[in-house]
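Novice: the amino acid sequence is not available; the structure is as follows:
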């Protein structure tokens, strides 16, 4: 009885997890890892190493670029979708102790408020929204960044989420207000 109930719950968690966005999955997994004890983390690290080994050769060139500050310094235009994609790959492949490359990425990512405010970056585009959420979620958890850098990146992630929430509420209001005006108008003029 307990095993079948556990299996049902596990399947529900798997379904729920698979429906999350990449940023939400990364955030959730980092939270779970924070709950693990050291021996569990070492075991999970071994499992991850084994899983990552099969893609090692195909990602080797990208990993070299991701850990080279000179290559990263050219990725500054975060309004460009190609640059954002390269930044995501770079964050995923950045070595956990590469502070110099993390510093270059940090300088690029900390100009997000200027980009949004001065260039009106359309965060309401689904793909753009998802890329920014994933970029800042990954960066705010990445071990190559200092504690202070993670805090700043976390604040910027919060600002992006606030902007998206406000814009989402505005979209809901725009979609619902004509209905409210129409029904109010009908009762007023009848």
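Specialist: Sure thing, it's come through. Note that the coordinates shown come from a computational prediction; the quantities given were computed from them, not determined experimentally.
Novice: alpha carbons only for contacts and neighbour counts from here, please
Specialist: Noted.
Novice: quick check, central residue of the protein?
Specialist: residue 134 (1.5 Å; Cα atoms, centre = their mean).
Novice: state the next helix or strand along the chain beyond the host helix or strand of it.
Specialist: Per DSSP states H and E: residue 134 is located in helix 126-141. Toward the C-terminus, helix 126-141 is succeeded by helix 147-189 as the next helix or strand (DSSP H and E).
Novice: output the contacting helices and strands for that next one.
Specialist: helix 126-141 (3 or more Cα pairs under 8 Å, 6 or more residues apart in numbering; DSSP states H and E).
Novice: take a look at this one as well, against the first:
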């Protein structure tokens, strides 16, 4: 089919570059989860073993963090999503949250659902708070420890965050367009003083001495 032919023409290196350089962290997570949903059962079992081996390399480094991420008492104090330190800790906790940690997922859900707007505006720059919030809500909306209705609520909040991010992009693009228009409409030397512009052009091309140009200007 035509679709299959187009897919066959995709360059693997280009896909890697697109994934690594052009997707933000939230979209990377979402894209990978989407690919896994398309895999066959035996492929998933193989990938599970492969991921388990990769994760084992960092087990000792992350063991203490994983314990705290699955501890209700430790999670209960991480309530201020606006605080960048708390936000970073929540990202770590969601990354290390066990798939059967329902109680901890419930605590995280209450934290996230109480921060609908998170106090950020559409003007926040890329890579800033809104992008981190989007990653946080994306992970929660896909995490198996959350109940279905919890993931739905988080997904609705994520949609609002993404709309804010898109609005921020449009506002930044409009500002760039305005700046470009202003710069293009600035009067140049050729408009302000055509005679001076011609004389300076001659000097740069024929190496006319500066005093000659100055004398010409004052004629």
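Specialist: Sure, I can see it. These figures come from a predicted structure and were not determined experimentally.
Novice: and the helix holding residue 134 of structure 1 against structure 2, how far off on average?
Specialist: Helix 126-141 of structure 1, aligned to structure 2 and superposed, deviates on average by 1.3 Å (mean Cα distance after the TM-score superposition for structure 1).
Novice: kindly report the same for stretch 22-29 of structure 1.
Specialist: Compared with structure 2, stretch 22-29 of structure 1 is 0.9 Å away on average (mean Cα distance after the TM-score superposition for structure 1).
Novice: which part of structure 2 lines up with that stretch?
Specialist: Taken onto structure 2 by TM-score structural alignment, stretch 22-29 of structure 1 occupies residues 25-32 there.
Novice: give me the buried positions along the matching stretch.
Specialist: By neighbour count on 16 or more other Cα atoms under 10 Å, the buried set for stretch 25-32 of structure 2 is 25-26.
Novice: can you give me the helices in structure 2?
Specialist: Secondary structure of structure 2 by DSSP state H: the helices cover 2-8, 12-17, 25-37, 41-56, 59-69, 72-75, 84-96, 102-113, 129-142, 148-185, 189-192, 194-206, 210-217.
Novice: can you redo the ones you listed as a markdown table with distance to residue 120 of structure 2?
Specialist: Formatted as a markdown table, these follow (distance: least, Cα to Cα, whole Å):
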| stretch | distance to residue 120 of structure 2 |
| --- | --- |
| helix 2-8 | 39 |
| helix 12-17 | 30 |
| helix 25-37 | 17 |
| helix 41-56 | 34 |
| helix 59-69 | 26 |
| helix 72-75 | 23 |
| helix 84-96 | 12 |
| helix 102-113 | 14 |
| helix 129-142 | 7 |
| helix 148-185 | 9 |
| helix 189-192 | 44 |
| helix 194-206 | 49 |
| helix 210-217 | 56 |
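Novice: out of those helices, which one sits most buried?
Specialist: Across these, averaging neighbours per residue (mean count of other Cα atoms under 10 Å) puts helix 129-142 on top, at a mean of 22.
Novice: other residues contacting that one?
Specialist: 24-27, 29-30, 33, 84, 87, 90-91, 94-95, 109, 112, 120, 124, 146, 150-152, 154-155, 157-158, 161-162, 165 (Cα atoms under 8 Å, 6 or more residues apart in numbering).
Novice: one more pass at 6 Å, please.
Specialist: Residues outside helix 129-142 of structure 2 that contact it (Cα atoms under 6 Å, 6 or more residues apart in numbering): 26, 91, 151, 154-155, 158.
Novice: and if you look at stretch 102-120 of structure 1?
Specialist: Here stretch 102-120 of structure 1 has contacts from 76, 144-145, using Cα under 6 Å, 6+ apart.
Novice: how about stretch 36-53 of structure 1?
Specialist: By Cα under 6 Å, 6+ apart, stretch 36-53 of structure 1 touches no other residue.
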